[in-house]
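Undergrad: Dropping the sequence and predicted coords here.
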Amino acid sequence: MNVHRRLAATGGALLALALATAGCTSSDDDAATAAASSSAAAKSSAEAAAAKPIEWQDCSSQIDPIIAGRPGADRDLAFQCGTTTVPVSYADPTGGTLQLFLVKATLAGQANRIGSLVVNPGGPGQSATDAAIQSALTLPTDVLGRFDVVGVDPRGVGLSDPAVECISDQQKDELFAADPRATDAASLATAFGRVDAVADACATKYKDALGAFDTVDTARDMDLVRQSLGDEQLTFLGYSYGTTLGSTYAELFPDRVRAMVLDGAVDPDAGLQQSAEAQAQAFEAAFDAFAANCLTLVSGCPLGFDPRLFVTDLLTQTAAAPVPSSRPGEIRQATPGLVLEAVRSALYQPSAWPQLTQSLAAARNGDAAGLLTLADSYTGRNDDGSYTNVVDANVAITCADTDEEFTQQQVSALVTDWGTRYPLFGADAALGLYTCSAWDAPRTPLPDRDAAGSAPILVIGTQGDPVTPVVGAADMAADLTSGVLLTWQGAGHTAYPKTECVTAAVDAYLIDLVVPQDGLTCPA
């Protein structure tokens, strides 16, 4: 099983603990029972779903200690946490419900408030409430002066209830530690068996209710939240998978879009195989950029004259003898799977390249602490060995959104082919195609999305994005009737608000609805 998108959550585990301690979340609901009972009500209903009030509580005292010391923490911010309910089945809006968890951040001194800026960080499976907190620290104050920033953990995600949890910590440790480059028949049979075991566990726990965690219904949830927030139209900022959610919302409710920024667009025209191969190729290119950067260091590259060879040798070394860690209490050792998770994690942003360089060099010298830290930040593993539910939610949502399937024979052939053409990331990308083939749950495939009738939608792509290759943004903008494309010639995953050119264009669009010229290119 391969989860290709960014999994880490910034402070999610701490936020969950703090809020649960403060009594802001429930902890005794049986997630499987709650979802299954409501999903069973599949009969059609003429009654439309009604938006429910949001029950807000001030939670600044819980969040302030979490953000202390971070850049932007000196801003005069107030945080509120809230819950609201939505139907599990929109075919039967009066049936069972799910509880969504929200965080709203407000900067003191707002003037001429426009409304709410709803943010989603992608994944799928990342916590949007964490994203709202982080956005309050990093978004331009011009934007914060006009909008409250609101994050809603989607159905099945984070602090929303029930959150999908059906993959054990032990299974996750095994999945991430396994050598994804192993292409022999025995290794592949073991890999397929792990995926089958995960699918069986999730199907046993949730049964058909597992199909309720889909993007189409999450987009419907988002419209109820918009109404509950008191906004006539939606202003939305979505990253990565958040662009899939946003464009789905625009397709369902085109007249309700005020402004929508889709940054790091997931290609709506690519099937699972095309998308996985494009991402493997993009990660290989990102690694080459990382290696080239290392070779320019004045002090010399700690990985030698060929960083790719260095990593290949380290993978061979850890396959034969996993590398221990000096981290106190750590009993794991770095295997090829964890080495590649660490590399993938750092390739998301060039700012992490120095950390990756030092961690790889340290591992070659016998200490894998740095690599395990990078890998854990990617997979959502906590210091105590537990995991967030980001992996569970990622797989559940991804598989609910597609009806594509691949046989083990097809996947095995691609593992061999891609493993040769994309030596670091190809085999893993191919193996990931089997994940949804084993998934036993109802599917709600994503709709074609042209969002005819919508206000202009700003789509952003980054030339050196390893996660959502820039062609996806071009395709998204072309598909959307009102799509406007902005390209950043930079590197890393997503662009706003990293550079002045992109930031100025997005700010003017969000605040004053000034749409940049279609095809605008911003320099690196």
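TA: Alright, I've got the coordinates.

Undergrad: make it CA atoms for all contacts and neighbour counts henceforth
TA: Fine.

Undergrad: Please, which helix or strand holds Thr487?
TA: strand 483-491 (DSSP states H and E).

Undergrad: Quick check: buried residues in that strand?
TA: The neighbour-count criterion (16 or more other CA atoms under 10 Å) identifies 483-488, 490-491 as the buried residues of strand 483-491.

Undergrad: Likewise for stretch 6-20?
TA: Buried, per 16+ other CA under 10 Å, within stretch 6-20: 6-13, 15-16, 18-19.

Undergrad: again with stretch 376-391
TA: For stretch 376-391, a neighbour-count test (16+ other CA under 10 Å) marks 376-381, 387-391 as buried.

Undergrad: In helices only, show me the residues you listed.
TA: When the buried residues of stretch 376-391 are checked against helices (DSSP state H), the matches are 376-379, 390-391.

Undergrad: can you map out the helices along the stretch 301-450 of the chain?
TA: Per DSSP state H, counting those that start in this stretch, the stretch 301-450 of the chain carries helices over the ranges 307-320, 336-347, 353-364, 369-379, 390-400, 408-421, 426-431.

Undergrad: Second structure follows, compare the two:
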Amino acid sequence: MDPRRMLRSSVLAVTAAGLLLSGCTGTDPSNSSSVSTPEGGGSGSGTSAAPVAELKPYYAQKLAWRECGVPGFECSTLKAPLDYEKPQGESIKLAVARKKATGPGARIGSLLVNPGGPGGSAIGYLQAYAGIGYPAQVRARYDMVAIDPRGVARSEPVECLTGKEMDAYTQVDQTPDDPAETNRLTTSFKAFATGCEKRSGTVLPHVSTEDSARDMDVLRAVLGDRKLAYVGASYGTFLGATYAELFPDRAGRLVLDGALDPSLPARQVNRDQTAGFETAFRSFATDCVTRTDCPLGTTSVADASARLKEFFAELDARPVPTGESRELGESLATTGVLTAMYDENAWPQLREGLASAMEGDGAGLLALADSYYERESDGSYTNLMYANAAVNCLDLPPAFSRPQDVEEALPDFEKASPVFGRGFAWAALNCAYWPTPATGTPHPIEAKGADPILVVGTTKDPATPYKWAQALADQLASGRLLTYDGDGHTAYGRGSECIDSAINAYLLKGTVPQDGKRCR
């Protein structure tokens, strides 16, 4: 398992998008005839906003759009301050893409989308799914827009390791059994952090979620929208909520799907996720044991859980071949299993991968793990995991400061998940060695004065447990909770007509579903 909070939208089907935000208060986000200028922002917990005058050049810039390889899409570059406290200093270039509203019907405005991560490419998501797969009536009336957050993909990406170094990193034993293995794990964390500082030291202190939220406001103004319309999934919900906190008067129709609870410290976030993946695995196991091809047995969920834990221990002692130079050990196998928890449509693939691995062929589980890490066929990696660590370690103080802290917390994590608890606990140690101190702190987000904000939660979501959506909806002064009773990570665009119609109605008409509405 990778030592970072797994807050991504589905990696197996690009169908994990966000939902939609609440109704508007009678103002359409497209009703803007002039470019907005900054007004300072709300009550964010990080860096203070720069004086209005010093940011005006950024808010007044014009984007030069060009074709960018995918038919129907245009790309451009947005400039923003590298450091919002020093806006007259160095700037950063951020990649932007859009697909114009197709009609019929009057254009409403721009709809920004973010698939989560942190570290997921919003532009890649727009071009692969949102710009072509969102409901036709939404694409007809909105310009579909994406900005790769700073440090991500096309926006001055954080870089840390070579492909070979990353291969080695993903195979380090993350359930150490003795001091020597603990030392190897902490050494790998330190080497990862050192690589990030060496290759990306300039941008590393300036990739917080608050920085990216401020970038979104610059983009909103440059696009000519008076208010932001936004669909954010997974980590994208924290980005959207942070925007609403900073700029409540500019928060329009915001949809936060697969929500985070911003009030939680990092240790609790990791512990809650441990329980979330346990819930998802038990749902998988409940289905698996009813099938004759279940590699974990056909008796009970408890027996399936015990068999998987036993299998991981076997791989820890004796990795199996995969048909290439990398073997399948416990760490990669765990990541492969967890990957399939994001989307129940991957369960058949997981059953097959587990069965093959138990017979000595680890290729199937390795493929699942590679899809999570975004490892390319040539052995290179996207910068997803590098940006993921950079943002997470800047947004919250570390969960643990030393290995002894992890050891003391192990019983609590193993209670949350007998199968995955040890790995999640040790994974949470990575930010202890991060070269840049955290600038964010856990705190509730109220966003007083914002239009109604739609928060969406899935009851068996592994990566963003349902109680987080409940908590965020309660914290937000204008929060409205929409619930999907089901499996998988996020809800919009994943097969529920009830969910999709509620979100579409909000985006198109500003109609807010009844608070607490539930869908199956």
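TA: Yes, it's here. As the structure is a computational prediction, the values presented were derived from the model and not from experiment.

Undergrad: TM between them?
TA: Overall, the chain-to-chain superposition scores 0.86 on the TM-score scale (TM-score structural alignment, normalised by the length of the second structure); 474 aligned residues with a CA RMSD of 2.2 Å.

Undergrad: So which of the buried residues of stretch 6-20 of the first structure sit within strands?
TA: For these, not one is inside strands, with DSSP state E as the criterion.

Undergrad: Just send those back as CSV, with distance to Leu98 of the first structure too.
TA: Putting the buried residues of stretch 6-20 of the first structure into CSV (distance: CA to CA, whole Å) gives the following:
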residue, distance to Leu98 of the first structure
Arg6, 25
Leu7, 23
Ala8, 24
Ala9, 22
Thr10, 24
Gly11, 24
Gly12, 20
Ala13, 21
Leu15, 20
Ala16, 18
Ala18, 22
Leu19, 19
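
Undergrad: just curious, which of these is nearest to Ile63 of the first structure?
TA: Nearest to Ile63 of the first structure among the buried residues of stretch 6-20 of the first structure is Leu15, at 6.9 Å by CA to CA.

Undergrad: Next one: that closest one from Pro65 of the first structure, what distance?
TA: Distance, Leu15 of the first structure to Pro65 of the first structure, by CA to CA, to the nearest Å: 10 Å.

Undergrad: try Asn382 of the first structure
TA: Distance of Asn382 of the first structure to Pro65 of the first structure, computed by CA to CA: 18 Å.

Undergrad: circling back: now, among the ones in helices among the buried residues of stretch 376-391 of the first structure, which is nearest to Phe192 of the first structure?
TA: Checking these against Phe192 of the first structure with CA to CA, the nearest one is Val391 at 17.3 Å.

Undergrad: Can you give me every residue that contacts the residue opposite that closest one in the second structure once aligned?
TA: Aligned counterpart of Val391 of the first structure in the second structure: Met385 (TM-score structural alignment). Counting by CA atoms under 8 Å, 6 or more residues apart in numbering, Met385 of the second structure makes contact with 4, 119, 373.

Undergrad: do Lys448 of the second structure as well
TA: Counting by CA under 8 Å, 6+ apart, Lys448 of the second structure touches 245, 248, 476-478.

Undergrad: Mind telling me what it corresponds to in the first structure?
TA: Using TM-score structural alignment as the criterion, Lys448 of the second structure maps onto Ala452 of the first structure.

Undergrad: what's the answer for Asp316 of the second structure, then?
TA: Aligned partner of Asp316 of the second structure by TM-score structural alignment: Ala319.

Undergrad: so how far is Thr481 of the first structure from that match?
TA: 50 Å.

Undergrad: for Gln57 of the first structure, same thing?
TA: 40 Å.

Undergrad: Check Ala427 of the first structure too.
TA: Taking CA to CA, one finds Ala427 of the first structure at 37 Å from Thr481 of the first structure.

Undergrad: Show me which of those two is the more surrounded one.
TA: Ala427 (29 against 17; other CA atoms under 10 Å).

Undergrad: Check the alignment and tell me where that one lands in the second structure.
TA: Using TM-score structural alignment, Ala427 of the first structure pairs with Arg422 in the second structure.

Undergrad: Its match against Leu410, yeah?
TA: Yes - applying CA atoms under 8 Å, one finds Arg422 of the second structure in contact with Leu410, separated by 6.2 Å.

Undergrad: so who does Ala432 of the second structure touch?
TA: So Ala432 of the second structure contacts 398-402 (CA under 8 Å, 6+ apart).

Undergrad: returning to what we had before: just the ones in helices from the buried residues of stretch 6-20 of the first structure, please.
TA: 12-13, 15-16, 18-19.

Undergrad: And for Leu237 of the first structure, the neighbour number?
TA: 23.

Undergrad: would it count as being in a strand?
TA: Yes - per DSSP: H, G, I helix; E, B strand; the rest coil, Leu237 of the first structure lies within a strand segment.

Undergrad: And it, what's its match in the second structure?
TA: Checking with TM-score structural alignment, Leu237 of the first structure has Val231 as its match.

Undergrad: correct me, but that match touches Leu111?
TA: Yes - between Val231 of the second structure and Leu111 there is a contact at 7.3 Å, judged by CA under 8 Å.

Undergrad: circling back to that earlier point, save the contacts of Met385 of the second structure as CSV, and put in distance to Asp303 of the second structure too.
TA: Listed next are the contacts of Met385 of the second structure as CSV, based on distance: CA to CA, whole Å:
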residue, distance to Asp303 of the second structure
Arg4, 29
Gly119, 36
Tyr373, 29
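
Undergrad: Name the nearest of those residues relative to Pro465 of the second structure.
TA: Nearest member of these to Pro465 of the second structure, counting by CA to CA, is Arg4, at 16.3 Å.

Undergrad: Doesn't that closest one belong to a helix?
TA: No - read with three-state DSSP, Arg4 of the second structure is coil and lies in no helix.

Undergrad: For it, give its distance to Ala390 of the second structure.
TA: The value you get for Arg4 of the second structure to Ala390 of the second structure, if CA to CA is used, is 10 Å.

Undergrad: out of the two, which sits in the busier spot?
TA: It is Ala390, of Arg4 of the second structure and Ala390, that has more neighbours when counted by other CA under 10 Å, with 34 against 21.

Undergrad: ok, for that one, nearest residue in space, not its chain neighbours?
TA: Leu204 (6.6 Å; CA to CA, 6 or more residues apart in numbering).

Undergrad: How about the contacts made by that neighbour?
TA: Contacts of Leu204 of the second structure (CA under 8 Å, 6+ apart): 151, 158, 196-197, 390, 436.

Undergrad: In CSV: those residues, plus distance to Leu256 of the second structure.
TA: Output for the contacts of Leu204 of the second structure, formatted as CSV (distance: CA to CA, whole Å):
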residue, distance to Leu256 of the second structure
Gly151, 22
Val158, 26
Cys196, 30
Glu197, 32
Ala390, 22
Thr436, 28
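
Undergrad: Understood, closing this out.
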